[in-house]
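[1] 3D, please:
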Amino acid sequence: MAAPLLLSDLYIYPVKSLGGIRLTEATVEPRGLRHDRRWLIVDERNRFMTQRQTAAMAHLKVSPAYNGFLLSHQQRPELLPLYVPFTATPEKTLFVTIWDDMVFAWRAKPECDEWLSEALGQPAKLVYMSDMVRRDVEPEHNPEGQLVSFADGYPFLLIGQESLNELNTRLAEPVEMDRFRPNLVFSGGEAFAEDAWEYFSIGDLQFRAVRGCGRCVLTTINPHTAQKHPQGEPLRTLAAYRTEGSKVMFGQNVTGSGSGFLRVGDSLTPR
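    Got it, this is the predicted structure:
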């Protein structure tokens, strides 16, 4: 008898393009898991910054703290960790650009901007997306009018553990799941089983797998050392057998249909 499909890991990424926090349970909200990618780092033109263009961001680490998180620099211990609350206040606002979207955001406290600018060696600001902001999922894949945070395009990213296990059989040096920055990880089933799903449930909550996730150079950066793989792994190996059109696919972009709670160990059922 096949092993049941179970939710095996939950992750949130409080700041877009920085590290994640592993959870045992999480609250599902209209634009994703609570506290996931609600903060964003922007440059002096108020345009979003990621590790794709700003490699120094790979040195910034995120760790949980009471009602928020700590940012630290793994190569500069003299730069004391910065506490950031999970939410901000609307004292100051500005418009920011993320991909093709322009939305208004709340400014963090000035000391956050100062810390980030020093850590990254260039002007940087930290901004927060409030519940009042409307940023829609890609229109052509969004008949339900789903919302998204500062994530690239979708509220959730789902990956099967067996998909990673299969990839690792092809790599000289295995990689961990955090290389791919999922929100939802499940155990059981066959490798890449998630590619064939559309609707599925986790516990009592309903989800829709909208389309595969095209991967970028970010996957070649070791999140623990901030070092880029000299041969471009695992993206190079994935490209050999997971290329669709011009994109290398790994994981599924997912939308939800309600609010509630997820817990590690919840059953997952494709519909």
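
[2] From now on I want contacts and neighbour counts done on CA atoms only, so please keep to that.
    Will do.

[3] show me where the stretch 51-200 of the chain has helices.
    For the stretch 51-200 of the chain, the helices defined by DSSP state H, counting those that start in this stretch cover 110-120, 161-168.

[4] could you dump these to TSV with distance to Thr89 and mean neighbour count?
    Output for these, formatted as TSV (distance: least, CA to CA, whole Å; neighbours: other CA atoms under 10 Å):
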stretch	distance to Thr89	mean neighbour count
helix 110-120	13	17
helix 161-168	38	17
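
[5] run this one through as well so I can compare:
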Amino acid sequence: MATLTELNVYPLKGGGGTSLDAADLTPRGLRHDREFMLVTPEGRFLSQRDHARMALLRPSYDGELLTVGAPETAPLVHKAVGNGAVLDVTVHRSQCQGIDQGDEAADWLSLFLDAECRLVRFTGNRATSRGGGELAFADGYPLLLISAESLADLNTRLDRPLPMNRFRPNLVIEGLGPYAEDGITRLRIGDTELELVKDCARCLVTTTDQETAERGREPLRTLATYRTRDGGIRFGRNAIPRTPGPLTKGAPVTVLT
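    Modelled structure (predicted):
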């Protein structure tokens, strides 16, 4: 039987993940996932693609306080602002809006990254490019799902195995088999249901060590030899919630189609 073995939420887009034992699955994905984002003064989003040090940020969010830890500095403890200035921001080519979270948070994050930025909190509505889903500041879809056996197979091809956090999934499922997610369009986890709508194209972020922020050549070099299709390197699947509800680690997973 397949089971859900990891639940990961990323309250700050581009920052580290928080591993959970239980989470609420909402139409926008796991509750609070990518609810906050860093943007340039012009409103363009920041990510590990350009700022590898973002991997060292360790955010957690309880619905009121966003706490961001980082090496060799006192953590940022920020009370989320719901009534600040609304900024027009972009995620890739997607236009959306965020509530500015004030100067203290902006100064702390700008100093750590050595790059001028503002912290914003998602507001408004944003649709996926296909599938009729909703999302906050995630790149294009509210969920990323990976089979544990897919990573195990990749690691047999690498000189040094990599941890799952290189791929930053929300959901990890064990028992499907290597790359079985490629052929799944709908599955049930506990009482929730997801539609898997798109292979996930992988980028430079996967080559960034999430503990040290150092970059290498793997896994993209190896993945390119056997996981290239439609002009991109594919690993994992993007998904849209169809039946929201509670999720818990260890929940049974059933492939529907």
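
[6] residue in structure 2 matching Val148 of structure 1?
    Residue pairing (TM-score structural alignment): Val148 of structure 1 is matched to Leu135 of structure 2.

[7] what's near enough to touch the aligned partner of Ser94 of structure 2 in structure 1?
    Using TM-score structural alignment, the partner of Ser94 of structure 2 in structure 1 is Asp101. Applying CA atoms under 8 Å, 6 or more residues apart in numbering, we find Asp101 of structure 1 in contact with Arg135.

[8] if you set the cut-off to 10 Å instead, what comes out?
    Arg135, Asp136, Phe150 (CA atoms under 10 Å, 6 or more residues apart in numbering).

[9] What's the ChimeraX syntax to select whichever of those are buried?
    Applying 16 or more other CA atoms under 10 Å to the contacts of Asp101 of structure 1 leaves a buried subset, and the ChimeraX line that selects it is:
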select :135,136,150
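
[10] Which parts of the stretch 101-250 of structure 2 are strands?
    118-123, 143-147, 171-174, 186-189, 192-201, 228-229, 232-243, 245-248 (DSSP state E, counting those that start in this stretch).

[11] Nearest to Thr67 of structure 2 among these would be which one?
    Thr67 of structure 2 lies closest to strand 118-123 among those, at 12.7 Å (CA to CA).

[12] name the helices or strands packed onto the closest one?
    strand 36-39, strand 86-91, strand 94-100, helix 103-113 (3 or more CA pairs under 10 Å, 6 or more residues apart in numbering; DSSP states H and E).

[13] Out of those, which gets nearest to Leu204 of structure 2?
    Of all these, strand 86-91 comes closest under CA to CA, at 16.5 Å.

[14] Can you tell me what sits against that closest one?
    37-47, 95-101, 120-124, 136-140.

[15] how many other residues sit next to the counterpart of Gly183 of structure 2 in structure 1?
    Using TM-score structural alignment to pair residues, one finds that Gly183 of structure 2 aligns to Ala196 in structure 1. Look at Ala196 of structure 1: counted by other CA atoms under 10 Å, it has 12 neighbours.

[16] ok, now Ser149 of structure 1?
    Based on other CA under 10 Å, the number of other residues close to Ser149 of structure 1 is 29.

[17] Could I get the contacting residues of it?
    Contacts of Ser149 of structure 1 by CA under 10 Å, 6+ apart are 16, 30-33, 35-40, 128-131, 133-137, 155-156.

[18] again, only this time at 8 Å
    Arg31, Gly32, Asp36, Arg37, Arg38, Met129, Arg135, Pro155.

[19] List the members of these that persist in structure 2.
    For those, the contacts that are reproduced in structure 2, applying both residues aligned by TM-score structural alignment, their matches' CA atoms under 8 Å, are Arg31, Asp36, Arg37, Arg38, Met129, Arg135, Pro155.
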